[in-house]
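In: have a look; sequence and predicted model below, questions after that.
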Amino acid sequence: MNNFKYIEFTQPAGTFYMLSMPASFVSKIMDVKERNEDGEGTQRVDSKPRIEEIKKYCNDPDATFPTPIILAIDSEHLTFESDGTVTIENKAKIADILDGQHRIKGISNSDNIDKFELPIVFIKDATEEQKAYIFSIINSKQTRVSPSLIYDLFAVMKKRSPQKTCHEIARSFNKLEDSPFQNRLKMLGKGGGVNASLSQGTFVKRLVTLITNKPDDYLIRIKNGEDLPVENLPFNDYFRNDKDDVIFKIVLNLFKAISKVFTYEWNHPEKSILSKGIGYGAVIKAFPEIYKVGKEQNDLSEEFFIKTFEKFKLILKEEKKELTSTYFGSNETYVTELSKLIERAVR
């Protein structure tokens, strides 16, 4: 079927038509014209990881793509009927994609393409200038959603997920009186106490990596009632066996120890990077090595972590370095450098 009911609406840029279309039909008629060195085309080069991500997401029983795919179609391929429908020629590559190329390619590469009806908005007889302008406006005016808000919304979900587990830990840490992070996390990316130096989003994003390298895949598998694949990560086994309380306790012991060994640095985030993104990221990155030793010794207590970070403190002294931005800058290279120094404390 290639005859569709549509809604016509007008904006300063022109007249648009909105309709619902099977993803399989969109996949057939679409044409993606990538920008080349000769100045032709409007679309970016395909991001294969993004397409693969969307393909996997299509396995989610709650998968949804409610935002419209934007197309440009010439009149020669359209027939507007008197009954308020439009017939679109059933022919390959007659519709230029202005927005949504990765969505439709990801859906097309999945095994679930026939499950999706997609909202489509198209403009007819658009010039190349109009196509380029619409594409640039759509992609330059989008507001990025705070990662902290995204992770916070995982709490609304009834089913477990790595993201929800880590969010709950973050929220508890920010409230508990005996937590070194009490009022120290910027929940929803803002607020917090006077010493708040780490966003909820950063806290969760890093912590999730100790559970799984594929949190979205885990979420989909949990929804589908499938077994979770084993990964060689510190908290993977605990999560798969519903032992979130163990994860909570170990992480609490870890950061209590850090805050006690580096009391001044922890309590002065305006001077030290320890409780900021760089310091926190380095601790999480080094944790698998720390965990390995603790597991071998059957000791993941606060005292074990205190001994580890006391050794780390001596290493910093030997290297004549301090936990400040003078020695450790604000990019991932410094996270790695600092994590390597921490790992030396357990070898």
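Out: Cool, got the structure. Numbers count the residues shown, from 1 in each chain.
In: please make it C-alpha for all contacts and neighbour counts, starting now.
Out: OK.
In: show me where this protein has strands.
Out: Defined through DSSP state E, the strands belonging to the chain, from first to last, are 3-5, 7-11, 14-22, 30-31, 69-73, 78-80, 85-88, 95-99, 117-124, 185-186, 198-199.
In: how about the helices of the stretch 51-200 of the chain, start to end?
Out: In order along the chain, the stretch 51-200 of the chain carries the following helices (DSSP state H, counting those that start in this stretch): 101-109, 128-140, 147-153, 162-175, 200-208.
In: so for residue 256, which of these sits nearest?
Out: helix 162-175 (10.9 Å; CA to CA).
In: which residues are in contact with the longest helix seen in the chain?
Out: In the chain, taking DSSP state H as the definition, the longest helix is helix 277-296. With contacts defined as CA atoms under 8 Å, 6 or more residues apart in numbering, helix 277-296 is touched by 197-198, 202-203, 206-207, 210, 233-234, 273-274, 300, 304, 308, 323, 328-332, 334-340, 342-343, 346.
In: list the buried residues in it.
Out: Within helix 277-296, the residues that count as buried by 16 or more other CA atoms under 10 Å are 277-291, 293-294.
In: with stretch 128-140 instead?
Out: By neighbour count, with 16+ other CA under 10 Å as the criterion, the buried positions of stretch 128-140 are 131, 132, 134, 135.
In: and the residues you listed, which is closest to residue 102?
Out: The closest of the buried residues of stretch 128-140 to residue 102 turns out to be residue 135 (CA to CA; 13.8 Å).
In: ok, structure two:
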Amino acid sequence: MSKHSFLRYNQPGATFYTCTIKAPEIIHRLAIRRRSDSSDGIQRDDDRKRVRDIGNYLGTPDAIIPTPIIVSAYENCIKLTDTHLEISENEKIIGHILDGQHRVLGLKETPESILEEIELLIVFVFGIDTYSEATIFTTINSNQKQVSKSLIYDLFALDPKRSKERVCHEIVKSLNDDPLSPFHKRIKILGKKIEDTESLSQSAFIDQLLKTINKKSSSLIKYYEKEEDWVLRKLIINCFKAIDNAIESTQNKYPKDYFYRTSGYGGVTQALSEIVYAGEKKRDISEEFFEKVFTKFFELAPTPPEGTGNSSMIAIRERIIEALRETKI
């Protein structure tokens, strides 16, 4: 028997017993009953990407799992005394998971040397029927509100270490705050709209910029690696000021804020690496260079693509690439 001190707490639906157990001692002794496998299963099928992400995260030096794994305990495997919770060593499986399957699966893919350093908060519940188990599962999972991705990106500002996410966060914040920036008061910081002019979420801005920086053979990555973040910021300013000028000076049917919404902004940003590469070959990445490209863009494509989302982003990007080929610089 392994013994663990526990804390008991009562709630209207059940009594719970919580204790800490080292990860290697518990994670391989918990069953996962999936709805797709049996009539008394309550769990969803596992999301392999989520499992891999958790496993990769747990391999980092600052990894934490502060939230509990909730387990429906098998009473023949666990004995409660006045002071301890005693777990039998004779049984391979001691209970099944009500909440936390992806954390446990991620832990199973973590090297043993790291697992030894992790203590888990385990909450046991005893003697409840399948319906009660399902009630616990659905209550926990259906009432969760997903954290805003804009808030997640905003929290990167708290990280003392340099990262692409933090750099992109700092760029979008400064562009939104700068009265001379084309993005001034156009960004929904933390995903919440405060000003009527705000049309693009913080997360949408960062998502597309990150994809462009991370793209294979990106012409922007060198500026990040050399810590020349001001150059990245200036390139974005030059590009979108040029769009504003070109949209005014050409005959076209684009709404004036089209490129400050997700589809328009995304299409331009997906093409930004190619535009910068073309400009660098000519040794010209000025606002004037960008304006020549977008003047040609509006001449070749005077109306926006139909639809929204990724298909329209791709259409915008392809039209910009065509304009690059046609532009005489």
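Out: On my side now, so go ahead. Everything quoted here is computed from the prediction, not taken from an experiment.
In: got a TM-score for the two of them?
Out: Scored by TM-score structural alignment, normalised by the length of structure 2, the superposition of the two chains gives a TM-score of 0.90; 320 aligned residues with a CA RMSD of 2.2 Å.
In: ok, back up a step: so the longest helix of structure 1 corresponds to what in structure 2?
Out: Aligning helix 277-296 of structure 1 against structure 2 (TM-score structural alignment) gives residues 262-281.
In: once aligned, what mean separation remains between that stretch and structure 1?
Out: After superposition onto structure 1, stretch 262-281 of structure 2 lies on average 1.7 Å away from the residues it aligns with, using mean CA distance after the TM-score superposition for structure 1.
In: mind checking how far that stretch is from the chain centre?
Out: In terms of CA atoms, centre = their mean, to the nearest Å, the centre of stretch 262-281 of structure 2 is found 23 Å from the chain centre.
In: structure 2: which residue goes with residue 333 of structure 1?
Out: Aligned by TM-score structural alignment, residue 333 of structure 1 pairs with residue 311 of structure 2.
In: and the gap between that match and residue 216 of structure 2?
Out: Applying CA to CA, to the nearest Å, the value for residue 311 of structure 2 to residue 216 of structure 2 is 21 Å.
In: over to residue 256 of structure 2?
Out: Distance of residue 256 of structure 2 to residue 216 of structure 2, given as CA to CA: 32 Å.
In: now swap in residue 305 of structure 2 and tell me
Out: In this structure, residue 305 of structure 2 lies at 26 Å from residue 216 of structure 2, with CA to CA as the measure.
In: find the nearest non-adjacent residue to the most centrally placed residue in structure 1, please.
Out: A centroid search over structure 1 (CA atoms, centre = their mean) returns residue 147, at 7.3 Å, as the residue closest to the centre. Taking CA to CA, 6 or more residues apart in numbering, and ignoring the residues beside it in sequence, residue 147 of structure 1 has residue 201 as its nearest neighbour in space, at 5.0 Å.
In: what residue of structure 2 takes the place of the one you found?
Out: Per TM-score structural alignment, the equivalent position to residue 201 of structure 1 in structure 2 is residue 203.
In: tell me, how many residues neighbour that match?
Out: By the criterion of other CA atoms under 10 Å, residue 203 of structure 2 has 25 neighbours.
In: again, but for residue 153 of structure 2
Out: Residue crowding around residue 153 of structure 2 was assessed by other CA under 10 Å; the count is 20.
In: measure the residue mapped onto it from structure 1 to residue 240 of structure 1 for me?
Out: Using TM-score structural alignment, the partner of residue 153 of structure 2 in structure 1 is residue 151. With distances defined as CA to CA, the gap from residue 151 of structure 1 to residue 240 of structure 1 amounts to 20 Å.
In: swap in residue 5 of structure 1?
Out: When distances are taken as CA to CA, residue 5 of structure 1 and residue 240 of structure 1 turn out to be 47 Å apart.
In: contacting residues around the match of residue 201 of structure 1?
Out: Applying CA under 8 Å, 6+ apart, we find residue 203 of structure 2 in contact with 149, 150, 153, 190, 191.
In: the aligned partner of the last one in structure 1: what's it in contact with?
Out: Under the alignment defined by TM-score structural alignment, residue 191 of structure 2 corresponds to residue 189 in structure 1. Contact criterion CA under 8 Å, 6+ apart gives 146, 147, 148, 149, 199, 200, 201 as the residues in contact with residue 189 of structure 1.
In: helices of the stretch 201-347 of structure 1, start to end?
Out: Taking DSSP H, counting those that start in this stretch as the criterion, the stretch 201-347 of structure 1 contains helices spanning 215-223, 236-240, 244-261, 263-267, 277-296, 302-318, 332-344.
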